[in-house]
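Q: model this:
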Amino acid sequence: MSLITDLARLEAVQSGRAQAVATVRHRHLSQRPLVLVPLITAGEAGAPLGALVGTERTSPRLLVVPQPRDRDLRFAFLAELAGVVLPYVDGFASEVETAERAETDPGTGKRVKVEVELCADAPQLIVPSRSGIEFVRLLGRSMRFRRTAEQDPEAPYPAPPHVPLLGRWLTHFGERARVPGSALLLAMTDLLSRHWATGQSTLEDQHLGALLAWIEAPDGTSGAEAALRAELSRDAAGQLVCPPAGPATDPAFDNQLLAPAIERYDKARAAVSAAEDAVEADIRMGELAAAERAVHALVESRTRPTWDAVWRGLDALCTLPEGPRATERWTRDRWSFTGHRDRVAAGEPPQPRRDDAVTAANKLATREREQARLDAQEALDDPLVMAGRRLTGEAFAGEVTESVPAYNEKNRPRPLITVRTDDAPHLGERTMVYRSLDGKPQAAEFVSYDEEGGVVLRVLDKMGRGKEPEPGSVPEKGDTVCFTLFEHEQRGGPKLPDPEETPWTHGGPPRTDEAGAPVPEAPDAMTSEDLL
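A: Just a heads-up that it's a prediction; the model follows:
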């Protein structure tokens, strides 16, 4: 957390309203996101109770499991969810554009540019809170290894068609959510808290209703009081007016409303099975349908307020212009989506439970590199974020007071500029600094301080190939400049060995069959928990 954010939180406490900590939106928002508000039963994280899902604000699709302990009903829920999510994902898979990508030529070993397909856009899933992302990842793991009757006719409890495919896509979204700056799967609470600071803790910011209360507090009211009402206010029946932002439920709801409704459903279903004639069966079926409608109404009453809150959060975010470099990060998401689309189409096995050593190291290096890139890009896109970096000595801004032509021993231009600044950057001998020039980083090195405390820098590149710097490539006297001590583009790490060359100390090479093809993981073994 930066000092700017700390100051904004203090101001939010004083003013009673959330304070902006960004001037632009640092995440790409799709024109047609898929909002998912999940709900689970207490005590069992993998047992879904229901969900509201859809791309239209006014017409969400309600999915309910009337008895979460019934495997068949849970599979039916997952099949319905696949019927909503997979067509949405497939809608982005067919529209492509041609793009260039660097690949290694197997013959020469050199990097060459080749033309490949890139999806013109990508799907975007939005859940209410960070725990919703964990639920998506858990759902993906629980489904991607399931076998359908078509895949394995002897499977004791086959999954409905498309459920394993949904598991693979949810796993991909969950893994991509761990990459800093990715926007394929987003939590609304993280989005809002990235752009506004409230007067409450970061843990309290995970309550979507309380977070929005700070942001939407009208003039003359206190965000703290509004957030407290959102967290604690209950209606005449003792139920929370603003339910938790999923997937967890309130104990009072579980004990007072949900448990009796599920018990009535169980009794009605047992009565249908015990009916002795057609007339009695019709009566019992009516009772069963009424009991099921009651469970549906309860689930909708808990998810609909959160659904509306997510869309209000989207409205608030759309008031901010998108950061220039957010589009670049979304392009990397499109590459990721295109790559997974191709792997699924090629019939590759699902993602393994545990990554091999090389894949795990690559993922870790990618996340570290993307985090550093995200920090740099947000600062370059947003002067408010850059102000935080300047306060910590990682950047400085000021006016150029002198620009003197100079050359190195090879007669290449190396002009010296003096920057007068009130910042206190952490500069040492020959420290490298960078500024953005036409979207590209221009490097300079620290030379010394002049007699008046100005920073003397030697410009090193981005001045053209001639003996004289190109116009506009060197700051002139009177120009306002901003230099950073952090690099704008991150370099790749050391090359890792191929998976086939993994040493035995790190698990050895992956398993293959006699033909050399990788051996996919076996499906999850049946346990006593799978039987009712």
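Q: from here on, contacts and neighbour counts on C-alpha atoms
A: OK.
Q: What is the helix ranked longest in the chain packed up against?
A: Ranked by residue count, the top helix of the chain under DSSP state H comes out as helix 278-317. In terms of contacts (3 or more C-alpha pairs under 8 Å, 6 or more residues apart in numbering; DSSP states H and E), helix 278-317 is packed against strand 34-40, strand 48-54, strand 61-64, helix 188-195, helix 208-216, helix 259-273.
Q: That helix to helix 188-195, inter-axis angle?
A: 10 degrees (axes from the mean of the first three to the mean of the last three C-alpha atoms, to 10 degrees).
Q: could you measure residue 488 against residue 395, distance?
A: In this view, residue 488 and residue 395 are 12 Å apart by C-alpha to C-alpha, to the nearest Å.
Q: if we can go back for a sec, quick one: name whatever helix or strand follows the longest helix of the chain.
A: Once helix 278-317 ends, the next helix or strand along the chain (criterion: DSSP states H and E) is helix 326-345.
Q: How about the next helix or strand after that following helix, which residues are buried there?
A: Sequence-wise, the next helix or strand downstream of helix 326-345 (DSSP H and E) is helix 357-381. Neighbour-count burial for helix 357-381, counted by 16 or more other C-alpha atoms under 10 Å, picks out 357-358, 363, 367, 369-381.
Q: Now the second one, please; I'll put the structures next to each other:
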Amino acid sequence: MSAISAYARARAVDAGRAFPIATRRHVHLAERPLVFVPLAMAGEANAPLAAMLGTDATKPTLLVVPQPRNRDLRFAFAAELAALVLNYIRSCTQRVEMSGNDRVFSDAPQLLVPNPAGVGFVKLLGRSTRFRRTTGPYPVPAQVPMLGRWLTHLAERADHPGSSALLAMTSALGLHWASGQSALEDANLAALLGWISPPDGVTGFAAAIAAEDPLIWPPAGPSTDPTFDNEVLAPAIRAYDKAAPDSPQRIRAFARLERDLHSQFEPTWRLMWRAIDTLRELPVAAGVEARWTSDRRDFTNYHDYLTSDGRRQARHDGAVTAARRLQRLEREQATYDATRALDDPLVMANYRITGEAFEGTVVEVDRDRRIVSDKGRRVTRPLIVVRTGDPVDLASGTTLQAPSHPKQTATIVELRRETDAAYVTLQLQGGMGSSAVPPPGSVPELDEDTTYTSAYPEGFRTPELPPIDQTPWTHGGPPQPYVPTDDDAQEVWE
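A: A predicted model of the protein is given here:
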């Protein structure tokens, strides 16, 4: 937890409602997100019990597995879910556009779940269905393994910092508000929204306490309330099991299950759309569009891969592939943190506290300064001096960037500390065009308030990795091409 977040939580306790830790929305919200609320049966890891999903707050679809231990019923549920999810994914492939030199779909699927446990459910459901056979023993409908591939794709995108393809709403809200409760308690969607927008005359603490009543706000899944399991769900499943197939008793038992489960879903369904509306009220950060374009590009590439190749993804990455993935995630995390800070002064405050950024006033400007470059040419390199009261923990030679001049870098030439302030001399480069005299606005002006930070998107470097066919022997040597086997289809739901 950062110092700003800790301070914001203390302010939230004092004020009785959540305290903002961002002034911009740093996640993308699609025009038609697919809201997905799953429930799993207690004691049966990731055995689906039911799900409510849809793109319209007024028209949810409820899918029920009347006996989660029954394999055929589980895969019948997966087939119904596949029909809905794959149809939604197809709806995102209707239009294409050019992004640079790449052809990308104009839209991409966005799956919204209540909490991080819902993301875990999607990941496990994808893993347990993508290898299933459509022929031979225990065949499943053709759309089931395709559902598994797409759920796996979305779950893997969720690992990428800044991706909005699969979002847990509690995490998205927690990115923008600090509540007066613990991070563990923030995983309760009803409690977190109680802190963010409590009813009139009610404190966030009281609203969060009320949210813990499972009769009013059932758990947002995938786990269900133990009392509901014992007193309502178990008798309903027993009644379904005892009834003969296609009998009126079984029809009534299934209707009872649907009614009881709908009562568990309905409060969470309302909370999900309330959370969406709450986030939509925030202005969108500048970096969100670029990150969503990355999601759309990845979606396009994966769609094309399934269409043109279609080979199933290997169960495990090779050494170089895993290292490349880790390296990409590290680079994306650094870029994501930097762009959020450049987009949002409240996020930048975290870097100012640690001395990695500073805010101050320009007290000296040498606009026309020219030096001889390493190549022997005279180039324009203005100098400015910024006076700041922030703690500055940056060495001479460090490269910085200002949110107000994103195409320009600044190098620390000198750092002079005095009793009540620090004076940072910066040499500017880039963002001034090709003329010898910098055009107006390209160099900070005298008395201008500005911010500089060492955390900027281009400031993170990663080492080169060898090609896959040159995997060192210490890591198993070049991997053999992945060949699907019958053992893949034996993967259990857990």
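Q: What would you report as the TM-score here?
A: After superposition, the two chains reach a TM-score (TM-score structural alignment, normalised by the length of the second structure) of 0.94; 486 aligned residues with a C-alpha RMSD of 1.9 Å.
Q: Can you tell me how far residue 218 of the second structure is from residue 173 of the second structure?
A: Taking C-alpha to C-alpha, one finds residue 218 of the second structure at 19 Å from residue 173 of the second structure.
Q: Ok, residue 434 of the second structure next?
A: 44 Å.
Q: what about those two, which has more around it?
A: Neighbours of residue 434 of the second structure and residue 173, each counted by other C-alpha atoms under 10 Å, are more numerous for residue 173; the result is 22 against 11.
Q: Return the residue of the first structure aligned against the more buried one.
A: Matched by TM-score structural alignment, residue 173 of the second structure corresponds to residue 192 in the first structure.
Q: Now for that match: which residues touch it?
A: 211, 313, 317 (C-alpha atoms under 8 Å, 6 or more residues apart in numbering).
Q: Kindly indicate the member of those residues with the most neighbours.
A: residue 211 (30 neighbours).
Q: What's the match for that one in the second structure?
A: Under the alignment (TM-score structural alignment), residue 211 of the first structure pairs with residue 192 of the second structure.
Q: That match against residue 178, yeah?
A: No: in this structure, residue 192 of the second structure is not within contact of residue 178 by C-alpha atoms under 8 Å, at 9.1 Å.
Q: As a check, name the ranges of all helices in the stretch 51-200 of the second structure.
A: All helices of the stretch 51-200 of the second structure, identified by DSSP state H, counting those that start in this stretch, fall at 71-91, 116-129, 143-158, 169-174, 189-196.
Q: So which elements touch the second one?
A: Using 3+ C-alpha pairs under 8 Å, 6+ apart as the contact test, the elements touching helix 116-129 of the second structure are strand 34-40, helix 143-158, strand 166-168.
Q: give me that answer again for 6 Å
A: helix 143-158 (3 or more C-alpha pairs under 6 Å, 6 or more residues apart in numbering; DSSP states H and E).
Q: Quick one: average offset of the helix it packs on versus the first structure, please.
A: Once fitted to the first structure, helix 143-158 of the second structure is off its aligned match by 0.3 Å on average (mean C-alpha distance after the TM-score superposition for the first structure).
Q: That helix aligns to what range in the first structure?
A: So helix 143-158 of the second structure sits over residues 162-177 in the first structure, by TM-score structural alignment.
Q: Show me what counts as buried in the matching stretch.
A: 162-174, 176-177.
Q: Kindly report the same for stretch 417-426 of the second structure.
A: The neighbour-count check on stretch 417-426 of the second structure (16+ other C-alpha under 10 Å) flags 422-426 as buried.
Q: any chance of those in JSON lines, plus secondary structure?
A: Formatted as JSON lines, those follow (DSSP: H, G, I helix; E, B strand; the rest coil):
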{"residue": "422", "secondary structure": "strand"}
{"residue": "423", "secondary structure": "strand"}
{"residue": "424", "secondary structure": "strand"}
{"residue": "425", "secondary structure": "strand"}
{"residue": "426", "secondary structure": "strand"}
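Q: okay if I get the residues you listed as TSV plus distance to residue 16 of the second structure?
A: Shown next, in TSV, are those (distance: C-alpha to C-alpha, whole Å):
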residue	distance to residue 16 of the second structure
422	37
423	40
424	40
425	44
426	43
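Q: Identify, from those, the entry nearest to residue 380 of the second structure.
A: Here the nearest of those to residue 380 of the second structure, counting by C-alpha to C-alpha, is residue 426; it sits at 13.4 Å.
Q: what's near enough to touch the equivalent of that closest one over in the first structure?
A: By TM-score structural alignment, residue 426 of the second structure lines up with residue 457 in the first structure. Residues near residue 457 of the first structure by C-alpha atoms under 6 Å, 6 or more residues apart in numbering: 416-417, 445-447.
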